[in-house]
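Asker: Need the 3D shape of this:
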Amino acid sequence: MSNSASNSILNSGVLNINLPTQQRVLAVTTTRKSGYSIAPFNSFNLGDHVNDAEQKVSLNRQKLAQQLPQNCKIQWLNQVHGNEVVNVKAISATPLTADASYTDKENIALAVLTADCLPIFLVNYSGSEIAAIHGGWRPLAANIVANTVNLFKDSPENITAWLGPCIGEQAFEVGIEVKQTFENLAPSFSQAFVEHSDGKFLANLHLLATLQLQLLGINNISSLAECTYSDQDKYFSYRRDGQTGRMASVICLSA
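Answerer: Down below sits the predicted model:
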């Protein structure tokens, strides 16, 4: 697995992700910096469901949209920690209830919101199919990665993946029931858990997603393995702060 995902800055608060595909695929992820929201959402909050001021969220989303090709419009999701994947053929002004989205249409930007969960991008090498996945432990345990890959017309060996910032393995404490849930999927997932204390385990979301991708035949995986919990200055973290904002990870096919 490569750790060479780009962190070049398109604009303050927006990071460009270099994927090994054709230039027509643009991918970005955001930090919490250089937005309009005030504490506890300071400042580049893109979530409209966290009780932030609607006007501030709108300004932040406008700023994000300015970093995309002019004709690309963002499709937002109503994320429910499930395993539903939507095939987006046209932009809906209303957020679609799902935790992943796929498209093979130009000028549709797929977005996922996170504040500890793992954002995942999938794109085929020819740059004609893309997907964005909200990789919390519940969606991962419910096979959302496989559900998303199944929508691709291209074969898994022709798909590359990118894993974004999320809560790191030193901070993500879970109960034994989470470990057992993954072990019931495949014994190999046990390596993503380290015993901590009092029946608790430290879980590695990046490793869980990587193992799932590899089992599906996807081996070209890059990452920006930064911990949202540990880096309070750069990232929102729900587990750390409770009431907080959301980052966005967005991928689109430009014409």
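Asker: okay, CA-based contacts and neighbour counts for the rest of this
Answerer: OK.
Asker: What are the buried residues along stretch 89-101?
Answerer: Within stretch 89-101, the residues that qualify as buried are 91, 96-101, counting by 16 or more other Cα atoms under 10 Å.
Asker: Now do the strands in the stretch 151-255 of the chain.
Answerer: 159-163, 173-175, 193-195, 200-203, 220-223, 247-253 (DSSP state E, counting those that start in this stretch).
Asker: Please give the structure of this sequence too, so both can be compared:
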Amino acid sequence: MPSEAGLIPADWPEDWLRPHWAPDSGIAVKAFMSTRSGGVSQGPYASMNVGMAVRDDPAAVVENRARVERALGSRAVFLQQVHGAEVLLLQDQHVQPGAAVPVADASVSTTPGLAVAIQVADCLPVLFAAPGGVAGAHAGWRGLSLGVLENTVEALCKAVHCRPNQVQAWLGVCIGPQAFEVGAEVLAAFGQTASPQDSEFFRFQANAQGEPRWRADLAGLARQRLQKMELNYIGSAQGCSYSEPSRFFSYRRDSVCGRMVAAISLA
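Answerer: Modelled structure (predicted):
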């Protein structure tokens, strides 16, 4: 796979994230994760909001999505994400005029010119590349606990007839463990007992009212699951969407905000 240099045109925002992949793997992809920079939206959606389900000007969102496609050199399929674990195999029909927005939290593409697009504003985007195919998953805690990453790797391997050890993954920016406060229901979803004892990915910290809460490491939970699948390579970005308001949208921080996109296509 290529290094991060040259994945998007030089005149695009310098702070867009460009994934690092394992060197000399021979897989050519275009991939990036956007930030707040580089779009035309205004107000709380400024400026690179790609979310059509928020109350942004639809014309601005259309233009922002068009900029994403120009950077990729491909048509991008944006999903109606529902915090589930369904994976969609992208087809040309998904980019035809008037096509319904597909409901899924992950997608796979084996077609050059047809790009995967994952929207986030605190949840973790994970991009995948394998010989002959790419994929992306929207991994909030619900989808992660339901197996969205495992389902995505399985679907990608099935689509391109490869094994998990031929798949590479890249974790984008999400809410960090210092900011991601969760309750006992989240621990239960990952099979952990709610207690004041810290565990590998959950640090106990009562809130201001003295109620039990935990700080969750979403990226760490995802990496653990990917490692169990014995992927070829797992890279990750640095940053916290909640803690960097000038750079990233964060639903937990702002409630009214835009959405960023992690996108990938076969070169």
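Asker: wait, which of the buried residues of stretch 89-101 of structure 1 is closest to A203 of structure 1?
Answerer: Relative to A203 of structure 1, the closest of these is D99; by Cα to Cα it sits at 20.4 Å.
Asker: residues in contact with the equivalent of that closest one over in structure 2?
Answerer: Here D99 of structure 1 is matched to D105 in structure 2, going by TM-score structural alignment. Applying Cα atoms under 8 Å, 6 or more residues apart in numbering, we find D105 of structure 2 in contact with 79-87, 118, 137-139, 143, 148.
Asker: and the gap between D105 of structure 2 and P212 of structure 2?
Answerer: From D105 of structure 2 over to P212 of structure 2 the distance is 30 Å, taken as Cα to Cα, to the nearest Å.
Asker: Please apply the same query to A100 of structure 2.
Answerer: Applying Cα to Cα to A100 of structure 2 and P212 of structure 2 gives a distance of 43 Å.
Asker: can you give me the strands for the stretch 1-150 of structure 2?
Answerer: With strands called from DSSP E, counting those that start in this stretch, the stretch 1-150 of structure 2 shows them at 29-33, 75-78, 87-89, 106-109, 114-120, 124-130, 133-139.
Asker: so can I have JSON lines of those strands showing distance to D254 of structure 2?
Answerer: Shown next, in JSON lines, are those (distance: least, Cα to Cα, whole Å):
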{"stretch": "strand 29-33", "distance to D254 of structure 2": "20"}
{"stretch": "strand 75-78", "distance to D254 of structure 2": "23"}
{"stretch": "strand 87-89", "distance to D254 of structure 2": "29"}
{"stretch": "strand 106-109", "distance to D254 of structure 2": "25"}
{"stretch": "strand 114-120", "distance to D254 of structure 2": "14"}
{"stretch": "strand 124-130", "distance to D254 of structure 2": "17"}
{"stretch": "strand 133-139", "distance to D254 of structure 2": "20"}
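Asker: closest one to A267 of structure 2 among those?
Answerer: strand 29-33 (4.6 Å).
Asker: how distant is the closest one from the center of its chain?
Answerer: 12 Å (Cα atoms, centre = their mean, to the nearest Å).
Asker: All the helices of structure 2, in order from the start?
Answerer: Ranges of helices within structure 2 are 58-72, 141-146, 148-160, 184-189, 218-228, 251-254, based on DSSP state H.
Asker: what sits against the aligned residue in structure 1 for K30 of structure 2?
Answerer: The pairwise alignment with structure 1 assigns K30 of structure 2 to L26, based on TM-score structural alignment. With contacts taken as Cα under 8 Å, 6+ apart, L26 of structure 1 has the following neighbours: 16-18, 68, 251-254.
Asker: so which of those is the most crowded?
Answerer: C252 (31 neighbours; other Cα atoms under 10 Å).
Asker: any idea how far L19 of structure 1 is from that one?
Answerer: To L19 of structure 1, C252 of structure 1 is 12 Å away according to Cα to Cα.
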